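**Q** next come a sequence and a model predicted from it.
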Amino acid sequence: MSRRTVLAAGVGAVAGVALAGAGIAAGAAPSMAAPPWWAKLTPRQQAGQRVIFSYPGPTPPQSLLDGITAGEVGGVIFFGENILNLAQIAGVVAQLRAAQAASPIKEPLLLMTDQEGGIVRRLKGMEPILSEKQIGLQPDPDAAATAAGAGAAASLRSAGMNLNLAPVLDVFRVPGNFDDQFGRSYSSDPVIAGRLGAEMVTAQQGAGVAATAKHFPGLGAATQAQNTDLGPVTLTQSLDELRSVDESAFVPAIAAGVQLVMTSWATYPALDAVYPAGLSTTIVQNELRGRLGFTGVTITDALEAGAIDAFGDTGQRSLLAAQAGMDVLLCSSRDMQQGTDALDAMTAALQDKTLNPGHYKQALARVQSLRAGLF
């Protein structure tokens, strides 16, 4: 995710007739395909599968546990303030998993954190130690990127988590700019950044932890002062540069099967002069899914980001993101009410069909596919 305190979710459950071979024998009763798991859920439970919650401090509130047991929570993101040590957070995760086991949802929760490497590590003192910048400068950066992916997976698995919000695939332009100042970019060369990112993804997902390529279509052109956490950011590179440099770094990770892509909250006039990337149908549907062929799960950056203040409250932002094609909504302000507001808005929009029902089911199917493969 871009800067959430770096420093300080088929059309319908319509069952098809199963035919044996070229046809079925006369008089034989057709069999119906099993409906997806979410088809039996209430609208509120369906909405919940697309919302990631967060909470303050080291102890998860009872409201979060109750929401999980009710089947109204898709996942949880963990920050430094939630983690005292490995034993403590592993105990918390076990508690959340127990609540999920008592719920109507049998797929695992999405249990995530930012374990990028360098200074961006919520599991302090654990792998990957090297930042992306440091990896790019190693004598054998490919081996270092692979080791980082394996290390990140081991760290998350030891805490019971199954999804890492990494790697960052931004291609920094100027030394010391927004990404580079924190060591959050492999290289200013999109070929190198893309290759190392894909190697990290392959190693991490090979060890059973989902990876997230971020922040599409790229924040590498952001200056040191351009921070979407704090306010609007407009990146004015040409369409050719945006595609040949920024987006191109995501191509190897997509080819490697990265399971999630996180969009940025910057605005890119070359593609969409009105909406930031995570609210832009043009960027999510046309560029990421259409042009680059990504078929996995899309996840927003922090819904509380200052860059999207002009687009309404949490509920309004959630609907705009879902309408743009975002599958999972990241409520990361460490405030349970934020997640509840997103859940309320998504439930109402599902019931009154403000959100396209077919598109909604497609998003749920993508989330189901992701979660079915996680521990």
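**A** Ah, there it is.

**Q** from now on I want contacts and neighbour counts done on CA atoms only, so please keep to that.
**A** Noted.

**Q** quick one: contacts for Thr282?
**A** Contacts for Thr282 were tallied using C-alpha atoms under 8 Å, 6 or more residues apart in numbering; they are Leu271, Asp272, Ala324.

**Q** quick check: Gly194 touching Glu247?
**A** No. Using C-alpha atoms under 8 Å, Gly194 is not in contact with Glu247; the gap is 9.4 Å.

**Q** so these two - more neighbours on which side?
**A** Legend: neighbour count by other C-alpha atoms under 10 Å for Gly194 and Glu247, higher for Gly194 (26 against 22).

**Q** neighbours of the closest residue to that one other than its chain neighbours, just the number please.
**A** Leaving aside its chain neighbours, Gly194 sits nearest to Ala249 (4.0 Å; criterion: C-alpha to C-alpha, 6 or more residues apart in numbering). Other residues near Ala249 number 29, with proximity taken as other C-alpha under 10 Å.

**Q** looking at it, Phe178 is touching Gly218, isn't it?
**A** No. Counting by C-alpha under 8 Å, Phe178 does not reach Gly218; the two are 11.6 Å apart.

**Q** and those two? Which one has more around it.
**A** Legend: neighbour count by other C-alpha under 10 Å for Phe178 and Gly218, higher for Gly218 (30 against 24).

**Q** wait, that one touches Asp246, no?
**A** Yes. Using C-alpha under 8 Å, Gly218 makes contact with Asp246 at a distance of 5.2 Å.

**Q** list the residues that contact both of the two?
**A** Common contacts of Gly218 and Asp246 (C-alpha under 8 Å, 6+ apart): Asp170, Val171.

**Q** tell me the contacts of the most centrally placed residue in the chain?
**A** Geometric centre of the chain, nearest residue: Ile299, 3.5 Å, by C-alpha atoms, centre = their mean. Residues in contact with Ile299 (C-alpha under 8 Å, 6+ apart) are Ala9, Leu260, Val261, Met262, Thr263, Met326, Asp327, Val328, Leu329, Leu330.

**Q** isn't the last one right up against Ala305?
**A** Which is Leu330. No. Counting by C-alpha under 8 Å, Ala305 is not a contact partner of Leu330; they are 10.6 Å apart.

**Q** compare neighbour counts for these two and give me the winner.
**A** Using other C-alpha under 10 Å as the criterion, Leu330 and Ala305 rank with Leu330 on top: 26 against 20.

**Q** what's near enough to touch the more buried one?
**A** Contact analysis of Leu330 by C-alpha under 8 Å, 6+ apart lists Val51, Ile52, Phe53, Ile299, Thr300, Asp301, Ala302, Leu303.

**Q** next up, a second structure to put side by side with the first:
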Amino acid sequence: MINLIRIILLFSFIYANDIKYKHNYNLESMTLKDKIAQMIMVRINGEFYNDEHWRKKKVTSLIQNYNIGGIISYTGSVHGTYYNLKEFQELSEIPLFIAADYERGVGQFIDGTLFPSNMAVSASGNPENAFKQGEITAIEAKAVGINMIFAPVLDINNNLDNPIINFRSYGDNPDIVTKYSLPYIKGIQSQNIIACGKHFPGHGDTNTDSHTSLPIINKTIEELFNNELIPFKNACDNKVRSVMVAHILFPELDSDNPATLSKKITTGILREKWGYKGLIITDALEMGALTSHTWHGEAAVKAIEAGADIILLPIDVEIAINSIYNAVLENRISEKRIDESVNRIILEKERMKLFDNNIHNWSHIEKNVKIRKHTKIAQKIANESITLVKDKHNLIPLDVKKNKNITHIMLSMDDGVKSRFKSYARDINKTHGNVQEIVVNNELSALGIKDILKKVKKSDLVLISMLVRIKMDKGISTIDLSHDELITKISKMGIPIIGVSFGSPYLPNYKNLDTYICTYGYGSVSLRSASSAIFGRINISGKLPVTLNDKYKNGYGLEVKRISSVFNENQDVNFSNTKEMIYKAINDSIFPGAQVFISKGNSILLNEGFGKISNDKNSEDVTRSTIYDTASLTKVLSTTPVVMKLIEKNKLSLNFPLKDFYPSYNTNDKKNVTIRHLLTHSSGLKSHIAYYDIPGIDRDAIINDIINQDLEYKPDSKTKYSDLGMILLLDIIENVTGSKLDELSNKYFYNPLGMHNTMFNPEDNFIDKIAPTERDRYFRHKLLRGIVHDENAYILGGVSGHAGLFSNASNIGIFCKMLLDGGYYLGTRYFNSEIIDSFTVRKNIPKNSDRALGWDTPSEIGSTAGDYFSNNSYGHLGFTGTSVWSDPVNDIIVVLLTNRVYPTRNKKDIQKKMYNFRRNFHNEVMKQILGA
């Protein structure tokens, strides 16, 4: 076999004619067939293959018996891709080029970070996004074993009917394509990965897909050099390390041969006219554009004659090698010509340090592939790309209250439209709440159109999501004409239409859409961005990188500011350990069931019920909708925010002394006690008094007793958690406003926020949704289900400042998100951010206290919040087994609701078990989110 001496480059970019070696290197040590094989790359999928699988055997044979130069990896899994490539690389005596078509990131083929399309990137208006995409793609590709990326597309999409380039292009003029492709190339090559500009000399101005037949572009030489060739020239000048040549006929350049087989084009322009010294790569020789005109063995020979260094995917590798070999023996191709290409290939492999056998281990993948930092950037780019082309009636963001009944029509000629739109449609449905869905994935007959028109008749608005996939053999670049006819007829009904294109931005006409949004793709990031744009969760600022018609030209796009932060679902975080922990707690009888809501930013990471609402036989499952008695969470979900609101309205002040409300406080030891002291639990009041043990006691008697209680300690001198202080706040609030606490909470927060499962004293129609809290054998002697658990709150009529509120985890999540977002939610300001900041940070009353105003913060040692919430976090616990924690630094909310006192609060060691569970639960959750 080959005894290859390493090549060390003396400077950063040396090509065949300038080769200088530190050690002697002799191509003569390789046979002619070995050298030819170095110019061949074949396909492998990224699936797991056992040793008996025919694909694995085939590629193994090509490596061991022919010494092929490279392989191209396609769809599969991260695991399969990594281990396949690792094994093949180890088999090969000369390291392999391993390439992939990661135009939209590693996530395009395996479970890596998925980016939006090139057209979306340019619509974002920020070339830095192209660099970041290239850099991240290269980092992840390198981690799984890829060293060559067949991107970027340098084609100019100047033909609206192009069925294969379309949104894969950065735009419809050379300036845009250059502006975004160069940073992308820089990003890829910053990681010592080979970028590849394609499809030279330009695949944009054609309505033919070269996968199926040969496109012909009838442009003059002057037109080509002034347009199509500009991005390629700029890329070559900026040292793109490879260029892929297309199977396209350019009669003005070479009337006989497509570019791949044309020496006039490949060598004449790239090598001779431009002096390009990088790798020249053919497009796949298996494509219909070549196979329909040229025998595949001859195609391989002609590609080498034309100037190609690397041949992709010949139909038969042995025939390709033998055909080229015979052409050399017949003096049709010189061996020197072969040597030039092989020198370039070996130099690039040395330049990438492939001879160092530096294959990463699996842990490198875990630290670099699809990490949060990468996916966040990809989503940011997708968000910035969304383009609002028209919005005739200002329908964006969608007013859910105004448009109570909407129909969502998903249009495509793709059978998989429903599954592809699954998460997007779910988000639309969940966010709006009343959506009729219609899926159309074929040509519509007149009867079919009539049936749909009947269904949409009573809609306030119709959302039409159009999926036009650009893929080989697809052959179309816009929606079906029957689908366009449907849109026209809906428009004539006078129903407002929001149209959203996923994929191709081009439509037969735009006049029948009141609103038109372009996403330029249909990957998960674009789907999330689309629903976020519709509901106002993100700023809309994208600009068209192509001209749609005379009205909607390149650079056009309306701007709409984000007015909403409604959650969308995101399952990127694996909470399997967390769930296992919850089920273990259920099995250990710490609680019969639990409800968990976890979010980061605008993404709901987990919103799920676990176990049963009770231990009773035939008990119902806990669901997202199950309602719990939140106990002391009332203090921070009702009492504290109402105080905040009244302070903003100048009806209360933290510095108001209690003596202004209660004359009995006008004594030396009490006169300086303020509302601030009540909120920080530093007022001197006792923690708790069992008023329910006093026969016949009522609210007035309770309030009177509290205000006449002697203080246990000097105010400000210590912290002692006190229900009594919160009961006084209830009385103060209601005296100041003349309204009940529950009424104020509903008015200010629960109703406008859509917290429909949050209430005091639940009505009978909610009882079936409520988890029973306890079998009360001490006071009321009955099952407590929809009846407040806290005895003092019960005496006070079910509404108190310290307890009484019922809710579910997702409702609490909404409230906390409003606070984390500075008091804004769905375009409405509930608080100024300053008062939120003031109430949620430690007050040091007394010094070193963990208490904020109403809220608790994580203690330095042994906090039930665990060890990973930031110091700026705030939260609270409830006696019934509830808790809420918000982390403004990491934008995280964690809500845990249980009925741990069911069937009784006197379960053995329940306090200790619940404490340990809470700590471990929060630690596990935060570790998964933060990657700690």
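**A** Received, thanks. Computed from a predicted model, the values in this text were never measured in an experiment.

**Q** against Gly187 of structure 2, how distant is the aligned residue in structure 2 for the residue nearest to Gly194 of structure 1?
**A** Matched by TM-score structural alignment, Ala249 of structure 1 corresponds to Pro231 in structure 2. According to C-alpha to C-alpha, to the nearest Å, Pro231 of structure 2 and Gly187 of structure 2 sit 17 Å apart.

**Q** next: Ile139 of structure 2.
**A** Distance, Ile139 of structure 2 to Gly187 of structure 2, using C-alpha to C-alpha: 10 Å.

**Q** likewise Ile40 of structure 2?
**A** 27 Å.

**Q** and for Lys430 of structure 2?
**A** 38 Å.

**Q** hang on, isn't Pro269 of structure 1 packed against Thr236?
**A** Yes. At 6.3 Å, Pro269 of structure 1 and Thr236 qualify as touching, with contact defined as C-alpha under 8 Å.

**Q** helices and strands around the longest helix along structure 1, which ones?
**A** Ranked by residue count under DSSP state H, the longest helix found in structure 1 is helix 141-159. Applying 3 or more C-alpha pairs under 8 Å, 6 or more residues apart in numbering; DSSP states H and E, one finds that helix 141-159 of structure 1 makes contact with helix 86-101, strand 115-117, helix 132-136, strand 163-164, helix 190-206.

**Q** buried residues in it, which are they?
**A** 141-142, 144-157, 159 (16 or more other C-alpha atoms under 10 Å).

**Q** ok, now which ones touch the residue mapped onto Ala363 of structure 1 from structure 2?
**A** Aligned by TM-score structural alignment, Ala363 of structure 1 pairs with Ser341 of structure 2. Taking C-alpha under 8 Å, 6+ apart, we find Ser341 of structure 2 in contact with Ala16, Met39, Leu279, Ala308, Asp309, Ile310.

**Q** residue in structure 1 paired with the third one?
**A** Across the two structures, Leu279 of structure 2 finds its equivalent in Val297 of structure 1, going by TM-score structural alignment.

**Q** count of neighbours near that match?
**A** Neighbour count for Val297 of structure 1, taken as other C-alpha under 10 Å: 24.

**Q** identify the residue spatially nearest to it, adjacent ones excluded.
**A** Nearest to Val297 of structure 1 is Leu260, by C-alpha to C-alpha, 6+ apart, at 4.7 Å.

**Q** spit out the contact partners of the one you found.
**A** Ala210, Ala211, Thr212, Ala213, Gly296, Val297, Thr298, Ile299.

**Q** between those, which is nearest Leu374 of structure 1?
**A** Ala210 (7.6 Å; C-alpha to C-alpha).

**Q** structure 2: which residue goes with the closest one?
**A** In structure 2, the residue matched to Ala210 of structure 1 (TM-score structural alignment) is Ile194.

**Q** what does Gly70 of structure 2 align to in structure 1?
**A** By TM-score structural alignment, Gly70 of structure 2 lines up with Gly75.

**Q** please tell me how far that match sits from Thr113 of structure 1.
**A** 11 Å.

**Q** try Gly151 of structure 1
**A** 14 Å.

**Q** over to Asp170 of structure 1?
**A** Distance of Asp170 of structure 1 to Thr113 of structure 1, given as C-alpha to C-alpha: 19 Å.

**Q** circling back: contacting residues for the match of Leu279 of structure 2?
**A** Contacts for Val297 of structure 1 (C-alpha under 8 Å, 6+ apart) come out as Ala9, Gln259, Leu260, Val261, Met326, Asp327, Val328, Ala363, Arg366, Val367, Leu370.

**Q** the second one -> structure 2?
**A** Residue correspondence to structure 2 (TM-score structural alignment): Gln259 of structure 1 is matched to Arg241.

**Q** which residue is the nearest non-sequential neighbour of its match?
**A** Arg241 of structure 2's closest residue in space is Gly278 (C-alpha to C-alpha, 6+ apart), at 5.0 Å.

**Q** does the one you found touch Asn238 like I think?
**A** No. With contact defined as C-alpha under 8 Å, Gly278 of structure 2 does not count as touching Asn238 (11.1 Å).

**Q** and these two? which has more neighbours close in?
**A** Each of Gly278 of structure 2 and Asn238 has its neighbours counted (other C-alpha under 10 Å); Gly278 has more, 24 against 12.

**Q** residues contacting that one?
**A** Counted by C-alpha under 8 Å, 6+ apart, Gly278 of structure 2 has contacts Tyr15, Lys239, Val240, Arg241, Ser242, Val243, Arg344.

**Q** could I get those as TSV with distance to Glu223 of structure 2 and secondary structure?
**A** Shown next, in TSV, are the contacts of Gly278 of structure 2 (distance: C-alpha to C-alpha, whole Å; DSSP: H, G, I helix; E, B strand; the rest coil):
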residue	distance to Glu223 of structure 2	secondary structure
Tyr15	30	coil
Lys239	24	coil
Val240	23	coil
Arg241	26	coil
Ser242	24	strand
Val243	21	strand
Arg344	32	helix
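
**Q** put the buried members of the contacts of Thr282 of structure 1 into a PyMOL selection.
**A** The PyMOL selection below is limited to those of these classed as buried (16+ other C-alpha under 10 Å):
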select buried, resi 271+324
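
**Q** mind checking which of the contacts of Thr282 of structure 1 are in helices?
**A** Going by DSSP H, the helices hold Ala324 from those.

**Q** show me the strands in the stretch 201-350 of structure 2, by range?
**A** Here the stretch 201-350 of structure 2 has its strands, by DSSP state E, counting those that start in this stretch, at 242-245, 279-282, 311-312.
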